[in-house]
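In: here is a sequence together with a model predicted from it:
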Amino acid sequence: MAFSDETKDRFNAAVGVAKTIITVGWIPMIIYIGYRNSSPQPSLIKLITPLA
């Protein structure tokens, strides 16, 4: 089954957007999961800035 050029372009654009979302969101997601699962949850200001 062959895809048209327009379908290939849309697919490549969607894959590009998905890669960007995963790349940008990976570390914040890990930090959020760790924050939600910690027993004494630190304040958000201490989580964001290490000098607070």
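Out: Perfect, I can see it now.

In: switch to C-alpha atoms for all contacts and neighbour counts from now on
Out: Fine.

In: which parts of the chain are helices?
Out: 5-37, 44-48 (DSSP state H).

In: with mean neighbour count as extra columns, can I get those helices in JSON lines?
Out: Converted to JSON lines, the helices of the chain look like this (neighbours: other CA atoms under 10 Å):
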{"stretch": "helix 5-37", "mean neighbour count": "11"}
{"stretch": "helix 44-48", "mean neighbour count": "10"}
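
In: let's bring in a second one:
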Amino acid sequence: MSNINKDSISSKYIDQFTKLYKRGILELIRSPFFKVLFERKPQVLSFPAI
């Protein structure tokens, strides 16, 4: 019983974390700093996306 509870709680935390993580990446990409970085270093775009 306790193991099932722990798994469900941890999966909820992981879901929340992944949502926040993806949102954070989107915010970072939209930020002006990132635009400047891409304009100055276009070769960064050739790296595989995470």
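Out: Looks like it came in fine. Everything quoted here is computed from the prediction, not taken from an experiment.

In: equivalent range in structure 1 for stretch 7-24 of structure 2?
Out: Aligned using TM-score structural alignment, stretch 7-24 of structure 2 spans residues 4-21 in structure 1.

In: and for residue 3 of structure 2, the neighbour number?
Out: 8 (other CA atoms under 10 Å).

In: before we move on, which element is it in?
Out: Per DSSP states H and E, residue 3 of structure 2 falls inside helix 2-30.

In: grab the most central residue of structure 1 for me.
Out: Nearest residue to the geometric centre of structure 1 (CA atoms, centre = their mean): residue 25, 1.6 Å.

In: any idea how far it is from residue 35 of structure 1?
Out: 15 Å (CA to CA, to the nearest Å).

In: if we can go back for a sec, from the chain's centre, how far out does the match of stretch 7-24 of structure 2 sit?
Out: 18 Å (CA atoms, centre = their mean, to the nearest Å).
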